[in-house]
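Sequence and predicted structure, then a few things I'm wondering about:
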Amino acid sequence: MAARYIFVPILISLAFSCVNCVQTVNGRVKIFVGLTAGCSDARNFIPNQLVPTYAQYGQFLDLEFVPWARTRRLEDGSLSCQFGVPDCWANRLLRCTLDHLKANNTAQLEYMACEYRAPFPAFSGSFQCATNAGYGLTQADFCVNNPQLDTLDEEAEAKGTGPIQTINFVPSIVFNDDIDVDAHWQGFSRLSSVVCFALADDPTTGVLGCQI
């Protein structure tokens, strides 16, 4: 029985170790999400953590999605993805569509929310979410099948490799471009709370009433 009380303070300490680990930058919080289309944890995080957080605090948030995660570049220059060929195809479609929507945070999140809901259209080989987002089928198909004509894969590789190497988890969550493992785990499990405390620490936001 006594052993239970030895661990409780430690667990509480870990749970609250990052209450104020994220701060605003010019009144805003940037959330980078490194992911891959076939990842079940990403499929949980997008609809259950990111979507409601954005609904509550979107006016203060800048989002960046990088579909790369555990993708590796092979010696012949081709790509190997965590969940095989469907994952690579879907990741490429995500990159193309996100680039098409890059001027609109809300449109990007709506698109990603579509892709990370069953039946997970891109991973299933469908352009449905992309076309729903206003990305023409011909344009999307051309982008997916002609990666040599742009730098989307190289850009994703450059942005996604560092976070996955340090955090070693998908999705890899980074706040304000500061790769921090503790902040990642807190954001993964209680994103709305992390964002709220960051905004509440900045009096210019007017945000109050945060809960862990």
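Sure thing, it's come through.

From here on, just use CA atoms for contacts and neighbour counts.
OK.

Just want to check the distance between Lys159 and Phe65.
Per Cα to Cα, to the nearest Å, Lys159 is found 10 Å from Phe65.

and the residue nearest the centre of the chain, what does it touch?
Nearest to the mean C-alpha position of the chain, counting by Cα atoms, centre = their mean, stands Val33 at 2.2 Å. Residues in contact with Val33, defined by Cα atoms under 8 Å, 6 or more residues apart in numbering, are 63-66, 171-174.

More neighbours: which of Lys159 and Phe65?
Neighbours per residue (other Cα atoms under 10 Å) separate Lys159 from Phe65, with Phe65 holding more: 26 against 18.

let's bring in a second one:
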Amino acid sequence: MFGRSYVALAAFMLLALSSLPASQQKTIVKGNASCDKLKIGIYYESLCPDSIRFVLTQLPRAYASLKEYIDITFVPFGKAYTKGDPDGDIEFVCQHGQIECEGNRMQSCALSFIPDPDKRAQFVPCVMNGTDPRVLGPKCAAEIGLNYGDVERCYATDEGLNLQLQAQSDTYAIQNPLNFVPTIVYNGDFNQDLQDSSLSDFEGTICRQLPCVSCT
């Protein structure tokens, strides 16, 4: 018998595909060639309107149709930065205020406990689909079978701090600061043309980089 998290994920993917207008739905055709998984980094902020739009409208349908060909890393930091002494108290400052910083940290913690890529792809849109990801955290965790107590412990300790410092380091390795949030990076290299096309057609942008797949 399927678990609740499996059923929730299946419903999520079905909704992502069935809600598209017919003109936007793509047919995925697998070729004879094989290809390595495309590594995708999504650098975003928990309260950024453009980040929210991307993870709610672009991510679900692209993941639903192409998940076997991609490996996504979510990095919730964006244009945030730190203040304070590295040997003392460190304060994060976020583009959309303190709640966003708390949302970023919560997501960093949660994602560190979610090894299943399907569940990560379900969790992020779930917590971004509202005005406060901290409030949605427990509900979204329950939907994928994540113990939210682990997330709260991480958040309240240096574990959460260090995860956000790592997110900062990973983000700055792409751009410091990011020119736009979200920033979408393929195989570790930023490309402005791919960035621009990803925001409006993430699925198509992925397809064009996979020699073993065509999308029509």
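Good, I have the coordinates. From a predicted model like this one, the values you see are computed outputs, not experimental measurements.

ok so, going back, tell me the counterpart of the residue nearest to the centre of the first structure in the second structure.
The equivalent of Val33 of the first structure in the second structure is Ile42 (alignment by TM-score structural alignment).

just Thr131 of the first structure next, same as before
The alignment partner of Thr131 of the first structure in the second structure, by TM-score structural alignment, is Ala142.

By how much does the helix or strand hosting its match deviate from the first structure on average?
Taking DSSP states H and E as the definition, Ala142 of the second structure sits inside helix 133-143. Helix 133-143 of the second structure, aligned to the first structure and superposed, deviates on average by 3.4 Å (mean Cα distance after the TM-score superposition for the first structure).

residues making contact with the following helix or strand past that helix?
With elements assigned by DSSP H and E, the helix or strand that comes after helix 133-143 of the second structure is helix 148-155. Counting by Cα under 8 Å, 6+ apart, helix 148-155 of the second structure makes contact with 105-106, 109-110, 113, 137-138, 141-142, 160-161, all of which sit outside it.

In a markdown table: those residues, plus distance to Lys79 of the second structure and neighbour count.
Formatted as a markdown table, the contacts of helix 148-155 of the second structure follow (distance: Cα to Cα, whole Å; neighbours: other Cα atoms under 10 Å):
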| residue | distance to Lys79 of the second structure | neighbour count |
| --- | --- | --- |
| Arg105 | 14 | 29 |
| Met106 | 17 | 26 |
| Cys109 | 19 | 25 |
| Ala110 | 20 | 24 |
| Phe113 | 24 | 16 |
| Gly137 | 22 | 22 |
| Pro138 | 26 | 17 |
| Ala141 | 26 | 22 |
| Ala142 | 29 | 14 |
| Gly160 | 18 | 23 |
| Leu161 | 17 | 19 |
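
Spatially, what comes nearest to the match of Thr131 of the first structure if we skip its sequence neighbours?
Spatial nearest neighbour of Ala142 of the second structure, excluding adjacent residues (Cα to Cα, 6 or more residues apart in numbering): Tyr148 at 7.5 Å.

go on, Gln128 of the first structure?
With Cα to Cα, 6+ apart as the criterion, Gln128 of the first structure has its nearest non-adjacent residue at 6.4 Å, and that residue is Pro121.

To which residue of the second structure is Phe188 of the first structure aligned?
Under the alignment by TM-score structural alignment, Phe188 of the first structure pairs with Leu199 in the second structure.

My error: substitute Asn105 of the first structure in the last question.
Counting by TM-score structural alignment, Asn105 of the first structure lines up with Pro117 in the second structure.

give me every residue that touches that match.
71-72.

what do you get for Val181 of the first structure?
Residues near Val181 of the first structure by Cα under 8 Å, 6+ apart: 166-167.

Apart from its chain neighbours, what residue comes closest to Pro171 of the first structure?
Nearest residue to Pro171 of the first structure, sequence neighbours excluded (Cα to Cα, 6+ apart): Leu35, at 4.6 Å.
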